[in-house]
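Colleague: Give me the fold of what follows.
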Amino acid sequence: MPTINIQIFEGRTVEQKRELAKAVTEATCKTLKCDPGAVDIIIHDVKKENWATAGKLWSD
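Modeller: Okay, the predicted model is just below:
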């Protein structure tokens, strides 16, 4: 059973997350030849103050 963790900046709507979960599930099933019921997706909303790239916080 694949479990997929996705980290995104907070602020996406429930509908956007629903669409993302559907698209990722479909791609996973196509690639891994598995049943959709076997795919778990965990979406983590992250504040920009808790994410940095190249040593700089996204909130800065």
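Colleague: Please make it C-alpha for all contacts and neighbour counts, starting now.
Modeller: Noted.
Colleague: can you give me the strands in the chain?
Modeller: Listed in chain order, the strands of the chain (DSSP state E) span 3-9, 40-46, 52-53, 56-57.
Colleague: Which neighbouring elements make contact with the second one?
Modeller: Identification of packing neighbours for strand 40-46 by 3 or more Cα pairs under 8 Å, 6 or more residues apart in numbering; DSSP states H and E yields strand 3-9, helix 14-32.
Colleague: now the other sequence, so there's something to compare against:
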Amino acid sequence: MPIIEVHMFEGRTVDQKRKLVAEMTDAVVKSIGVKPEDVRIILQDMARYDYSIAGKLAIDR
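Modeller: Take a look at the predicted model:
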């Protein structure tokens, strides 16, 4: 059973997340041959002040 974690900045709509998990599930099914019901995806929204890139908070970039 594949378990996929996706960390992304907050602000996506529920519809965007629905599309993302549907397309990711399809990709996993096609690439490794598991059934869709065996794919698990965890979506984690992050605030831009909780993530840094090159020593700067993402909110400051």
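Colleague: Now mean neighbour count too, for the helices and strands packed on strand 40-46 of structure 1, in JSON lines please.
Modeller: Below are those laid out as JSON lines (neighbours: other Cα atoms under 10 Å):
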{"stretch": "strand 3-9", "mean neighbour count": "13"}
{"stretch": "helix 14-32", "mean neighbour count": "14"}
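Colleague: For Asp45 of structure 1, which of those is the nearest?
Modeller: Closest approach to Asp45 of structure 1 among these (Cα to Cα): strand 3-9, 5.4 Å.
Colleague: tell me the angle of that closest one relative to helix 14-32?
Modeller: 140 degrees (axes from the mean of the first three to the mean of the last three Cα atoms, to 10 degrees).
Colleague: By how much does strand 3-9 of structure 1 deviate from structure 2 on average?
Modeller: In the superposition against structure 2, strand 3-9 of structure 1 averages 0.3 Å from its aligned positions (mean Cα distance after the TM-score superposition for structure 1).
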